[in-house]
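Participant: 3D, please:
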Amino acid sequence: MPSSLTLSLGQHSERGRKETNQDFHGALVPGRAALALRGGAIAIADGIGSSPVSHVASETAVRSFLSDYYDTPDTWSVKTAASRVIAATNSWLHAETRRNRHLHDPEGARDRGYVTTFSALILRSRTAHIFHVGDARISRVVRRSLEALTEDHRVVLSAEESYLGRALGAAAHVEIDHHTVVIEGGDVFVLTTDGVHEHVRPEAIVAEIAQHGDDLDRAAREIVRRAYENGSGDNLTVQIVRVDAVPDGELDEMSGRADDLPPGPLLDPPTTFDGYRVLRTLHASHRSHVYLAVDGETGLTVALKVPSTDLHADPAGLQRLMMEEWVARRIGSPHVLSAPPRTRRRSHLYTVMDYVEGRTLAQWMRDNPKPELEEVRRLVEQVAVGLRAFHRREMVHRDLRPHNVLVDAAGTVRIIDFGSTRIAGLAEDDPTVDETVQGTVQYTAPECLAGRPATPQSDIFSLGVIAYQMLTGRLPYGAEATRAFSAARAQRLHYVSLAAARTGLPAYVDAALRKAVHPNPAQRYEVLSAFVHDLRHPNPSLPGLRRTALLERDPVLFWKLVSLTLAAAVVYLLARSAL
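Facilitator: Here you go, the predicted structure:
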């Protein structure tokens, strides 16, 4: 019997009688090591017909799932990994609908946004995992018919009227159906959108698969053709996957499991570990130890992070550590540290990130105690670009501080350390997600100190504090901010003006920083781009700028007017004294 899972695939999709194809589908069968660990994944999505952007939603759902699922930590089970990826995608789609409601959905109807059905089949070892939201279907061939493995999430009002009861992007949270079935060699699974299964009988689908078993792509095309000829007016998508061989049961299950991997040991460089040549220690703390290493297989220089011994008895801490690689691969920004592709199975829990030669922003500030304003602007703008990449993915870094920003020799900035990152969809649905303060309190927004969930405005607060500190060497609230563990205490915080810490800086820069670090998140900037813009351009709408706006815009004219006013006063007084 073959020692690995072997699959055959066939797929086909057409727009049918519609002007555009709002369906999207995809499949990924990785190499042997990843196949044993994560399995092969097949996904299908059907964007709702009433939305002009649902094709974007269906494509995003499938592409995100097939890429992000394989980047999840090895410690996660198939159910945990797939469910969290789907939940994160749902949050992103729902957020896009909210952000673009004025463009696509002027009346606020939820059937006009980024909404799609989604179904995925993951075949790993001898088990099929089914994940399902909506009314696409996953079925298995049983003799001459199909056994439905999913239930349509459709609410029927009458013979002519029905609507989706569940879909990705329709709400902030999504309920995902999940169950498993045992698979055997020869099993055939079929994924279809409603444009197909509502117009082709199960027996006809099975007959096409039997007739074209040596060419599953052709079988999928023939099933689509039948649906079209039978009058389907919808998009038409079919996926067929056949299990040609299953692995040697228990042996593969044990070698493929990562749930029970022990935490990576502390290393004593120079040494070798899991195929890496460990050269030296880069950093050590109570949370982790980071080593400079070279991948013996690829030759890449990497940063290898293992949990500290204090973290071994902290499951939540280990989970946060293992999340870092997944976050790094999802972001894809030149100003956020990335992670190299995973090429082999690991024997322990640890993370591998790209290595960047540079110094932390904390060290940069020690080396530059009184930097030029333009230099600070340039660094802050790069950090803002990196943070925007987080926020567009519905993530909040939560631990932005000078020690978590790297500056390389060319002056390029990269955000690092993602162990505290809050991911929408995961945080709300996972009770183990820790909302307590993860970072240094001096840079943490008051609402987070008070125990409320972090938002993008929380990251803006942290960036504002860093920018203030870069310019002055001080913190905008001194030591007071570390004690703002309630809304009442936050309201009593007293902002120290830039002028009191360093002379010669424009008043409009002070006004921008004051707004960025406001204790009330509702009073801060809504987006990072507005903050970095106001650091360069006077914004008369900011408090405290109206009196000095002319001085900032045209100091020569300002002093001319002052001189003219004084001259007029002198003439007036002389005239009075002559009377």
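Participant: from now on I want contacts and neighbour counts done on CA atoms only, so please keep to that.
Facilitator: Noted.
Participant: buried residues, stretch 328-342. List them.
Facilitator: Applying a neighbour-count criterion of 16 or more other Cα atoms under 10 Å, one finds A328, R329, R330, I331, S333, H335, V336, L337, S338, A339, P340 buried in stretch 328-342.
Participant: again, but for stretch 538-549
Facilitator: P538, N539, P540, L545, A549.
Participant: tabulate the buried residues of stretch 328-342 in CSV, adding columns for secondary structure and distance to A490.
Facilitator: Formatted as CSV, the buried residues of stretch 328-342 follow (DSSP: H, G, I helix; E, B strand; the rest coil; distance: Cα to Cα, whole Å):
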residue, secondary structure, distance to A490
A328, helix, 33
R329, helix, 36
R330, helix, 34
I331, helix, 32
S333, coil, 33
H335, coil, 31
V336, strand, 31
L337, coil, 33
S338, coil, 35
A339, coil, 38
P340, coil, 41
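Participant: now the second one, please; I'll put the structures next to each other:
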Amino acid sequence: MVARLKVTVGQYSDKGIKAENQDSIGFSVPGNLALLETKGIACALADGISSSAEGKQASQACVTGFIADYFSTPDTWSVKQSGGKVLTAINTWLHGQSSQYKDASRGLASTFSAIVIKSTTAHLFHVGDSRIYLFRDGELEQLTTDHRIRIDAEQEYLGRAFGVDYCLDIDYKSLTVEEGDRFLLTTDGIHDVISDKRLKLLFKEHDADLDAFSQKMCDLAIAEGSKDNVSCQILLVEQLPSQDANEVFAQLTALPFPPELYEGVILDGYRVTREIHASSTSQLYLAVDTDTGEKVVLKTPSVNFEDDPAYLERFQLEEWIGRRIVSPHVIRTVEQKRPRRFLYYVLEYVDGKTLEQWLDDVGTLDLKTVRELVPQIVSGLRAFHRLDMLHQDLKPGNIMISHDGVLKIIDFGSTKIAGIADISTPVERRELLGTKHYTAPEYLLGRPGMTQSDQFALGCIVYQMLTGKLPYGEKLAKAREQRGINRLNYRPISEYISDIPHWVDKAVRKSVQVSPESRYEALSEFESDLVKPNPDFLREDQLPLLQRNPVGFWRSLSLLLLITNLVLAYLLMQ
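Facilitator: Predicted structure coming up:
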């Protein structure tokens, strides 16, 4: 039996002694099971800044905007990415609205705290002096930090809030959830007058009715002399999602593997024409849709892995990925109109060859051709990155070129999906390192990938297209620890091509730096630097050798001094 995430929420808000309640609260527990799995539940609380006349509007915008927009983000995005993007947009809107008022007191400003529980993890977003607590095993822990700046014993002010500045630093943290955990969200109208010790005692004697408990806490704060609006929310984690490994395997094997395919066989309305490619992990067949006459490609799983749940999940995710990426430079997954009786999926047919095959035929490409190809690869990669995905196996063999010159990235077998990685599963998901020679060093060291990891692979491909070689030769493929990585030396393109612009060489070198932090921040920067000189690269050439390459300078100087000493010693001995 599959267990679903079950969270009960109680909440209450009161204006207290003030004329208006500028607090806002809200939550959403999706009834749609698919949405509950991919997005989880969300709960948010905001406190409009009392010095702002539009505080109520600000807090409402934060809560309602977050609850509505978070669930509208792509299911490929991680919770961190989804929440961060939504909150950044809300802050930008609030700041823009505030800028319309000449009177600073009319600005839209608010604190904000939210918790998203997805799968078995709680994700916290926080700005200001509202709080999120966790009550577990009889202990109460404050999970957020108050963004207050104390001037002296009597004075302090809010150091961070929504709508105050165009740029906003949003605190984020995640933690593993346990059944029975209770989370408490409060505005300062409560925790400024009720101590943590008192809150802990209240939790130990609380009623099962969370709404009534929330009201009780607000009423107590008012009775204790709170001079502000009072709001609180309580989340009780009653059940965490779990799946039995056997049940998961049964789902993954619901469709049987296809029979042997050869010319003339019809599979669910697709007539097989020929085998295109076969490997130890899958087979590709050219086929024709008998209804439309359209040429397509059938991808089938290898029988070598029919009892491997990790492989089966990954194979089925390939189609899931293909349905979500829409780009002229990424291979398209074809939607099937007829019932499917076997495990396979359908891809568009690209009449052409792989970049690997093309390079085998011609050897190297001139700079003009490379500059025409790179923007297409960048466009395809950005389609992955926009959806919080990493391809992780970019290489010439995974880039198709049609006869009319259109490039398409293929093969999603190693693609990492942040939104799926957030979901716990009994299936052991193994990180695939891609292909040697193109694999970023951080993968070889067991570190997580990032967009710069795909950039590294692209840089290697650009280098190979120009020179027929690889920037680190065979050494990268053999490196498996930090010491080996540190010994990697980039070989300038100028060693193979004498007329290559030095600034192009520097652009490629930057894209394949060993440290991902030293690579380009965005693929578009790399693309641009291949076409026009980066001023920084030009300035570097004007600097003295000591500043450009201090190690090289001192090595050269030491060598010169050694030679000089040897010559002097020889002359003295004569």
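Participant: kindly provide the TM-score of these chains.
Facilitator: The TM-score (TM-score structural alignment, normalised by the length of structure 2) is 0.58; 398 aligned residues with a Cα RMSD of 4.8 Å.
Participant: if we can go back for a sec, any idea which of the buried residues of stretch 538-549 of structure 1 is closest to A148 of structure 1?
Facilitator: N539 (60.6 Å; Cα to Cα).
Participant: measure the nearest residue to G113 of structure 1 once chain neighbours are set aside to G332 of structure 1 for me?
Facilitator: Closest residue in space to G113 of structure 1, ignoring its immediate chain neighbours: T97 at 5.0 Å, by Cα to Cα, 6 or more residues apart in numbering. Here T97 of structure 1 is placed at a distance of 22 Å from G332 of structure 1 (Cα to Cα, to the nearest Å).
Participant: just give me the neighbour total for the residue nearest to G113 of structure 1.
Facilitator: 25 (other Cα atoms under 10 Å).
Participant: try Q469 of structure 1
Facilitator: 18.
Participant: tell me if I'm right that it and L475 touch.
Facilitator: Yes - counting by Cα atoms under 8 Å, Q469 of structure 1 touches L475, with 5.5 Å between them.
Participant: in structure 2, what stretch matches stretch 181-188 of structure 1?
Facilitator: Using TM-score structural alignment, stretch 181-188 of structure 1 lines up with nothing in structure 2.
Participant: got the contact list for P471 of structure 2?
Facilitator: With contact taken as Cα atoms under 8 Å, 6 or more residues apart in numbering, P471 of structure 2 is in contact with C460, Y463, Q464, Y490, R491, P492, V512.
Participant: and for stretch 550-570 of structure 1, what's in contact with it?
Facilitator: P506, A507, Y508, P538.
Participant: separation between the alignment partner in structure 2 of the second one and N534 of structure 2?
Facilitator: So that's A507 of structure 1. For A507 of structure 1, the aligned position in structure 2 is H502, judged by TM-score structural alignment. As defined by Cα to Cα, H502 of structure 2 lies at a distance of 11 Å from N534 of structure 2.
Participant: before we move on, what about F315 of structure 2?
Facilitator: Look at F315 of structure 2 and N534 of structure 2: by Cα to Cα, they are 42 Å apart.
Participant: for G293 of structure 2, see how far away the equivalent of I331 of structure 1 over in structure 2 is.
Facilitator: Under the alignment (TM-score structural alignment), I331 of structure 1 maps onto I325 of structure 2. Distance from I325 of structure 2 to G293 of structure 2, counting by Cα to Cα: 25 Å.
Participant: ditto for V248 of structure 2
Facilitator: 37 Å.
Participant: the two: which is more packed in?
Facilitator: Remark: of V248 of structure 2 and G293, V248 carries more neighbours, 17 against 11, as counted by other Cα under 10 Å.
Participant: you'd agree the more buried one is in a helix?
Facilitator: Yes - membership of V248 of structure 2 in a helix is supported by DSSP: H, G, I helix; E, B strand; the rest coil.
Participant: so for the helix or strand containing Y172 of structure 2, what gets flagged as buried?
Facilitator: For Y172 of structure 2, the host element (DSSP states H and E) is strand 171-176. By 16+ other Cα under 10 Å, the buried positions in strand 171-176 of structure 2 come out as Y172, S174.
Participant: average separation of that strand from the aligned part of structure 1, please.
Facilitator: Here strand 171-176 of structure 2, set against structure 1 after superposition, deviates by a mean of 6.4 Å using mean Cα distance after the TM-score superposition for structure 1.
Participant: so what does that strand touch, helix or strand wise?
Facilitator: strand 121-127 (3 or more Cα pairs under 8 Å, 6 or more residues apart in numbering; DSSP states H and E).
Participant: what comes up buried for the one helix or strand V571 of structure 1 maps to?
Facilitator: Using DSSP H and E, V571 of structure 1 maps to helix 555-578. Buried positions in helix 555-578 of structure 1, judged by neighbour count with 16+ other Cα under 10 Å: F558.
Participant: which stretches of the stretch 51-200 of structure 2 form strands?
Facilitator: With DSSP state E, counting those that start in this stretch, the ranges of strands along the stretch 51-200 of structure 2 come out as 110-118, 121-127, 131-136, 139-142, 148-150, 156-158, 171-176, 182-186.
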